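Asks: Requesting a structural model of the entry that follows:
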Amino acid sequence: MKSVITVVCAFYKRFPIARGMTTYAVLWPSASICQQFIADNNKLDFIQAARYGFFGCFVMAPMIHAWLGLTNTMFPSVTLGTAIVKALVEQTTFGPAMMSSFFFGMSLLEGNSVGAAAAELRVKFFPTFKVGVFIWTTVNIVNYSLIPAQHRIIFIGACSFVWTVFLAYIKQLQVSKQQPTI
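Replies: Alright, predicted model coming up:
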């Protein structure tokens, strides 16, 4: 058993993106199922959970891995001031890109048309973005100032679980002419 753990740890150390992808492949469908329990669904939608797993693993984890690598290169020091700058840069650039990718991509994975995906994005983006700015600015300041670089994607993954439960809730809201109240 020890040799298996050693091999897995060595693999994740050699390929850190795989660690993030594995984390998101578990966290995102788990968050979807958690949201379904909270919504008191009578029947769990495992296809929906699989979509979340696919999207988390193959879209979000690589995006986050690339972003964290870029920000570590752009802002190598680990100070509170740098953490605040990184968080603000992220909330004005990467955050909107991730949120747009989520609503648009998940809608396409559900089989919706490009027009329907764009309509959902228009309705749900800004209310969700407002909540995200508050939450993720705080999380990112902690992440960039206190968490060692090699553990940041896992820390963000854990915070992402709660955020993804929220996203899954917003995602399941029906698109109407009015924006959802958040």
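
Asks: okay, CA-based contacts and neighbour counts for the rest of this
Replies: Will do.

Asks: Can you classify residue 43 by secondary structure?
Replies: coil (DSSP: H, G, I helix; E, B strand; the rest coil).

Asks: for comparison, sequence B:
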Amino acid sequence: MIKAFIKHVRRFPWVTNVTLYGCLFAGGDFVHQWFSQRDKMDWSHTRNVAVVAFSFHGNFNFFWMRFLERKFPGYSAGMVMKKLFLDQTTAAPLATSAFYTGVSFLEGKEDVMEDWRDKFLNTYKTGLMFWPFMQFLNFALVPPYVRTTFSGCCAFIWATFLCFSRQSGDGTAGAALEWMFPSKGDGAEQADKMKRKVLASKEASSSIEQASGQRMWWPPCR
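Replies: The predicted structure follows:
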């Protein structure tokens, strides 16, 4: 299976890498929606994410990886660090910008830069806690002909975060963690609110019953 895949990648490197990258990236949006709003999936948003992933991210990543390997060939520490530095200072902000503006454009928003202005900086900072480690492994261990596929596997996780940040987050890791692992305090607070509502309802019902009882025993007018 693995040998057949590697043979296919070597024979059709561009098609295989870009297709896998685009599918994995779009899958990130599906996962986000499945866990946050599975009863009302927005397939148009998944379609827009897939269009951006196939048309830009997959192709850009493929040719970017080829450029870096030709410019800084090999697996030596110096070459790996040069590729990593250039990747995080050039490709990372460009890819993030393309996501926010591209999806907004496909949705027909009047101001396609709104999400970018509000969330780009936080998103880029969060990316620095994830992508340098993933790309270090990519440049140091993964053969060049499957680096885009490896990036796509990482992008599956990253796209889930991006789609959450665009729809209901602010680009910070903290907001994503709160979404993934809601604190017990929040649940206790909601339970307390429900208790107060139930008690208020019971008190209102009791007041009505007392008022009805008083009317029943009120002496008739003569």
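
Asks: all helices for the first structure, in order.
Replies: 2-14, 16-38, 46-55, 61-74, 80-92, 94-109, 114-146, 152-172 (DSSP state H).

Asks: which of the ones you listed sits most buried?
Replies: helix 16-38 (a mean of 21; mean count of other Cα atoms under 10 Å).

Asks: so where in the second structure does that helix end up aligned?
Replies: Helix 16-38 of the first structure corresponds to residues 13-35 in the second structure, going by TM-score structural alignment.

Asks: Output the longest helix belonging to the second structure.
Replies: Taking DSSP H as the assignment, the helix of the second structure that covers the most residues is helix 184-216.

Asks: For that one, enumerate the helices and strands it packs against.
Replies: The contact analysis (3 or more Cα pairs under 8 Å, 6 or more residues apart in numbering; DSSP states H and E) places helix 184-216 of the second structure against no helix or strand.

Asks: what range in the first structure matches it?
Replies: Under TM-score structural alignment, there's no match for helix 184-216 of the second structure.

Asks: which residues touch the residue nearest to the spatial centre of the first structure?
Replies: The first structure has residue 160 as the residue nearest its centroid, 5.2 Å off, counting by Cα atoms, centre = their mean. For residue 160 of the first structure, the contact set (Cα atoms under 8 Å, 6 or more residues apart in numbering) comprises residue 27.

Asks: Tell me which residue of the second structure lines up with it.
Replies: Per TM-score structural alignment, residue 160 of the first structure is aligned with residue 155.

Asks: Kindly report the same for residue 145 of the first structure.
Replies: Using TM-score structural alignment, residue 145 of the first structure pairs with residue 140 in the second structure.

Asks: so how far is residue 162 of the second structure from the residue lying closest to its match once chain neighbours are set aside?
Replies: Spatial nearest neighbour of residue 140 of the second structure, excluding adjacent residues (Cα to Cα, 6 or more residues apart in numbering): residue 75 at 5.5 Å. Counting by Cα to Cα, to the nearest Å, the gap from residue 75 of the second structure to residue 162 of the second structure is 30 Å.

Asks: Likewise for residue 50 of the second structure?
Replies: Counting by Cα to Cα, the gap from residue 50 of the second structure to residue 162 of the second structure is 13 Å.

Asks: which ones are touching the aligned residue in the first structure for the residue nearest to residue 140 of the second structure?
Replies: Here residue 75 of the second structure is matched to residue 78 in the first structure, going by TM-score structural alignment. Residues counted as contacts of residue 78 of the first structure (Cα under 8 Å, 6+ apart) are 144-146.

Asks: switch to 10 Å and redo it
Replies: Each residue near residue 78 of the first structure by Cα atoms under 10 Å, 6 or more residues apart in numbering is listed here: 72, 144-149.

Asks: and if you look at residue 25 of the first structure?
Replies: With the criterion set at Cα under 10 Å, 6+ apart, residue 25 of the first structure makes contact with 19, 50-58, 60-61.

Asks: would you turn the residues you listed into TSV with distance to residue 87 of the first structure?
Replies: Supplementary listing: the contacts of residue 25 of the first structure in TSV, determined by distance: Cα to Cα, whole Å:
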residue	distance to residue 87 of the first structure
19	23
50	30
51	28
52	25
53	26
54	27
55	24
56	21
57	23
58	24
60	18
61	18
